[in-house]
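Trainee: pasting a predicted model and its sequence here:
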Amino acid sequence: MKAFFKIFTIAFLGFIVLFNSIIFTFNYFMKDQHGKGNSIVVRAAEEDKEEVIPPDEMDILLQLASESSRINIVLLGLEGLRSDTNMFISYDPDNKQIDVISIPRDTYYPRKGYTGLGKDKFNAVYQDHGADGVKMALSDLLLNIPVDHYITVNYKGAEAIINTLGGVPVYIPELMSYEDLYDDPPLKIHFEPGHHLLNGEDGVKFLRYRQGSPGSGAMSYADGDLGRIRAQQEFMKSAFKKAISFRLPTVVATAFRFVRTDVDLQEAVKYATMAAGMEIENVNMLTLPGVDEYRNGLSYFFLDEEETKTLLLNMYGYVVETENEDDVVEIGD
């Protein structure tokens, strides 16, 4: 009997070591290796920039962030070495709420030492600094709110995840038709108006769509990339609604194979377990405040820091107290 327990103990310990080694190796290879060693991002000084946020309001925001149990993640949809889709996802485990802030890819973000064409746009940061650099740049844009993790996914990964869900239902109000025969492979998009259950390949086409081909009579988003962002947000909300109708931890564990992230598998499943039973009404889709403008012939999106501060204070549930104690204005849920 003693020999049995000795053998069992040795075998059990060996299994634990082997299992942990496998998990460690898996988590290591799930990390995004692009831009390693070049993740330091330094924003260049902006001309005519005015300080619009009082220091005390900034202190309140950063204090709220430091005391919060929120988990903040940047999701990057990659097109080659540029981030075509950028979303800040903040999960509040206490209230089981998710706030998603879409970051327009043309957001003006000048960096010291990077002066090439388009290098002063947010979607160029990944190419030069990788996912860790994007975390730093996004935190900078969001007034130093911490960005804890990143998730990157390319078109093939997005296709696989959508297929894992069994497709995503969307309503398309107008004809969408576009061709780019010079893309590799050639891109052909065609959706008739109506309700659709989009598989992985068609889902990615829907997410990429911006405008109709000339002469096709198809819709183009009137406000450009902001219109595409709204369509992407509706798609994401529909996908999440379908995901939570399944066993969310199982969906996350399956989808984990198709992304690159600094979230460990065990941690990802833990987050998904925490979010189980969440209501779709608790998913808020937002867009970074700002305005579209042209500069030197290029389209840019310029951040409105004052509105961004208000949005973030609202997200963190800031309560504004007035001189009259009976007149307390609560911002947020």
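Mentor: Noted; the coordinates are in hand. All of these numbers come straight from a predicted model, not from anything done at the bench.
Trainee: drop to CA atoms for contacts and neighbour counts, all remaining ones
Mentor: OK.
Trainee: gap between T85 and Q97?
Mentor: Separation of T85 from Q97 (Cα to Cα, to the nearest Å): 22 Å.
Trainee: K119 now?
Mentor: 35 Å.
Trainee: in a helix, A222, correct?
Mentor: No. Assessed with DSSP: H, G, I helix; E, B strand; the rest coil, A222 is coil; it does not lie in a helix.
Trainee: count of neighbours near it?
Mentor: 11 (other Cα atoms under 10 Å).
Trainee: same question, the one 3 residues further on
Mentor: Using other Cα under 10 Å, D225 is surrounded by 19 other residues.
Trainee: E201 and E159 touch, don't they?
Mentor: Yes. Contact criterion Cα atoms under 8 Å: E201 and E159 qualify, at 5.5 Å.
Trainee: ranges for the helices of the protein?
Mentor: 2-29, 55-67, 125-141, 155-164, 200-208, 225-245, 248-255, 265-275, 305-315 (DSSP state H).
Trainee: so which of those is the most surrounded?
Mentor: helix 125-141 (a mean of 23; mean count of other Cα atoms under 10 Å).
Trainee: who touches it?
Mentor: 32-36, 38-41, 43, 74, 81-83, 119, 145-150, 152 (Cα atoms under 8 Å, 6 or more residues apart in numbering).
Trainee: strands - which of the residues you listed land there?
Mentor: 74, 82-83, 149-150, 152 (DSSP state E).
Trainee: put the buried members of those residues into a ChimeraX selection.
Mentor: Selecting only the buried entries of the ones in strands among the contacts of helix 125-141 in ChimeraX, with 16 or more other Cα atoms under 10 Å as the criterion:
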select :74,82,83,149,150,152
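Trainee: make CSV out of the ones in strands among the contacts of helix 125-141 and add distance to Q63.
Mentor: As requested, those are exported to CSV (distance: Cα to Cα, whole Å):
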residue, distance to Q63
V74, 21
R82, 33
S83, 30
H149, 20
Y150, 23
T152, 29
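Trainee: any idea which of the ones in strands among the contacts of helix 125-141 is closest to L286?
Mentor: Closest approach between these and L286, by Cα to Cα: V74, at 13.9 Å.
Trainee: how far away is that closest one from V291?
Mentor: 22 Å.
Trainee: give the contact list for N199.
Mentor: 159, 162-163, 166-168.
Trainee: can you add distance to P110 and give the residues you listed back as a markdown table?
Mentor: As requested, the contacts of N199 are exported to a markdown table (distance: Cα to Cα, whole Å):
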| residue | distance to P110 |
| --- | --- |
| E159 | 32 |
| I162 | 34 |
| N163 | 38 |
| G166 | 41 |
| G167 | 38 |
| V168 | 36 |
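Trainee: try this one side by side with the last:
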Amino acid sequence: MTRQEEQGDAGRQAGRRSRALKAVGLTLAGALVLGAALAGYAYWHLNHNIRSVDINTALGDDRPAKAMVTPSAAASPLPTGSLNILVLGSDSRSGKANRELGGGDSSGARSDTAMVVHLDAGRTKATVVSIPRDTLVTRPSCPLASGGSTAVAYGAMFNSAYAVGGPVCAVKTVESITHLRMDHYLEIDFSGFANLVDALGGVDVTTPQDIDDDQSHLHLKAGPHHLDGKQALALARTRHGIGDGSDLGRIGLQQMLVKDLLEQMSSTRLLTDPARLYRVADAVTSGLTTDTGLDSLSELMRLGQSLEGLRADRVRTVMMPVVTAPSDHNRVIAEEPAARELWASLR
């Protein structure tokens, strides 16, 4: 091969390499653009999932004072102060998925589960206090979105607050019982909870006794079980197949389930599995209603990041002390002074 032919061959090879590199570059650029577009859509979609209620504006200043936050010497980009969050599981029948899981029509909803989550300063310890929905309380006057307000109700069932005045009245009623400021509000519906469990791959639980409840369609022998979302929801809602059929037995199962879910989340390597992380985030946000302080993906992520040091074994679960109501053996009232002392310990 002559020198001229060698130069021509080298030129053709260089041309092919240049075209190949250009193709790789264009492919990478296209992938980056597509990835950015998908990431942008995912963020928009998750943000769009979240519904919110402006509780602070609705309730104004007639509320317990916020906890005082002492600035730390080493400023942290994440919040570290104590926090109280009212977490409700609602039995809303809105939407086909919720109706299939809960039955009934779409006219209204109640707070099927109510928990006050208190995060200690530093956010490495937490106390979760369940409030029985059958507790008789004085329900305060609550503002209504349509204008006006509800009347004060004496000896009303606790979960009626949500039914008559939604999240705003639920928060106001809890604050009147506890004398604690609810810094945030989180509500998850039936389908949101079930989808979260499924996105995590199910949850492992150990039931302390046989459960045989035709109403929740849950039939489990005592012992370990791996539950999918529908079964976990049934476990959280069952009451007729355990104990005396009251709300108190169900609360014990709910608290067990909360701890098991925390263990499941901590053991699932979500950050190394983007697809599963997205499924979990989509499941959480699609069934979520928050106050306006947590109504964006960035705020929820900031809250989650501030809890990185919180382990499941440092979460204490208790129930507000109650006794049978003298007026109705199917209802309970706060046991004093034990209930008052419990709430005071969280200030």
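Mentor: It's in. Since the model is a prediction, treat every value here as computed from it, not as a measurement.
Trainee: quick revisit: show me which of the ones in strands among the contacts of helix 125-141 of structure 1 is closest to F191 of structure 1.
Mentor: S83 (24.8 Å).
Trainee: aligned partner of that closest one in structure 2?
Mentor: Counting by TM-score structural alignment, S83 of structure 1 lines up with S111 in structure 2.
Trainee: my read is that that match contacts S130, right?
Mentor: No. Using Cα under 8 Å, S111 of structure 2 makes no contact with S130, being 12.0 Å away.
Trainee: which residues do the two both contact?
Mentor: Overlap of the contact sets of S111 of structure 2 and S130 (by Cα under 8 Å, 6+ apart) is empty.
Trainee: so A268 of structure 1 sits against V251, correct?
Mentor: No. If you go by Cα under 8 Å, A268 of structure 1 and V251 don't touch, sitting 10.7 Å apart.
Trainee: what does I162 of structure 1 correspond to in structure 2?
Mentor: So, by TM-score structural alignment, I162 of structure 1 is matched to V197.
Trainee: now do the same contact list for its match.
Mentor: 203, 228-229, 232, 261.
Trainee: number of nearby residues for E192 of structure 1?
Mentor: Neighbours of E192 of structure 1 (other Cα under 10 Å): 13.
Trainee: contact partners for it?
Mentor: E192 of structure 1 touches 172, 174-176, counting by Cα under 8 Å, 6+ apart.
Trainee: give me the buried subset of those residues.
Mentor: Going by neighbour count (16+ other Cα under 10 Å), those have 175-176 buried.
Trainee: by contact count, what packs against the helix or strand containing A20 of structure 2?
Mentor: Using DSSP states H and E, A20 of structure 2 sits in helix 3-49. Under the contact criterion of 3 or more Cα pairs under 8 Å, 6 or more residues apart in numbering; DSSP states H and E, helix 3-49 of structure 2 touches helix 274-286, helix 297-306.
Trainee: can I get those helices in TSV including distance to V332 of structure 2?
Mentor: Below are those laid out as TSV (distance: least, Cα to Cα, whole Å):
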stretch	distance to V332 of structure 2
helix 274-286	32
helix 297-306	34
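Trainee: which of the ones you listed sits closest to S82 of structure 2?
Mentor: helix 297-306 (11.0 Å).
Trainee: the closest one vs structure 1 - mean distance after superposition?
Mentor: Its matched residues in structure 1 lie on average 1.2 Å from helix 297-306 of structure 2 after superposition (mean Cα distance after the TM-score superposition for structure 1).
Trainee: where in structure 1 does that helix align, residue-wise?
Mentor: The aligned range for helix 297-306 of structure 2 is 265-274, by TM-score structural alignment.
Trainee: N314 of structure 1 pairs with which position in structure 2?
Mentor: So N314 of structure 1 corresponds to S345, using TM-score structural alignment.
Trainee: how close does that match sit to A10 of structure 2?
Mentor: 81 Å.
Trainee: skipping adjacent residues, who's closest to Q255 of structure 2 in space?
Mentor: T317 (6.3 Å; Cα to Cα, 6 or more residues apart in numbering).
Trainee: please say which position in structure 1 the one you found maps to.
Mentor: For T317 of structure 2, the residue aligned by TM-score structural alignment is M285.
Trainee: what's near enough to touch its match?
Mentor: Going by Cα under 8 Å, 6+ apart, the list of residues near M285 of structure 1 reads 99-102, 233.
Trainee: so which of those sit within strands?
Mentor: Short answer: the contacts of M285 of structure 1 in strands (DSSP E) are 99-102.
Trainee: of those residues, closest to F26 of structure 1?
Mentor: Closest to F26 of structure 1, out of all of those and judged by Cα to Cα, is V100, at 27.9 Å.
Trainee: residue in structure 2 matching that closest one?
Mentor: Match for V100 of structure 1 (TM-score structural alignment): V128.
Trainee: contacting residues for its match?
Mentor: 115-118, 315-318.
Trainee: could you do D198 of structure 2 as well?
Mentor: Counted by Cα under 8 Å, 6+ apart, D198 of structure 2 has contacts 228-229.
Trainee: any idea how far A281 of structure 2 is from it?
Mentor: The value you get for D198 of structure 2 to A281 of structure 2, if Cα to Cα is used, is 12 Å.
Trainee: go on, M157 of structure 2?
Mentor: 33 Å.
Trainee: picking up where we left off before, and which of the contacts of E192 of structure 1 is nearest Y114 of structure 1?
Mentor: M176 (36.3 Å).
Trainee: any idea how far D292 of structure 1 is from L311 of structure 1?
Mentor: Distance from D292 of structure 1 to L311 of structure 1, by Cα to Cα: 19 Å.
Trainee: next: G35 of structure 1.
Mentor: 31 Å.
Trainee: could you do M285 of structure 1 as well?
Mentor: Taken as Cα to Cα, the span from M285 of structure 1 to L311 of structure 1 is 12 Å.
Trainee: again, but for I16 of structure 1
Mentor: Counting by Cα to Cα, the gap from I16 of structure 1 to L311 of structure 1 is 46 Å.
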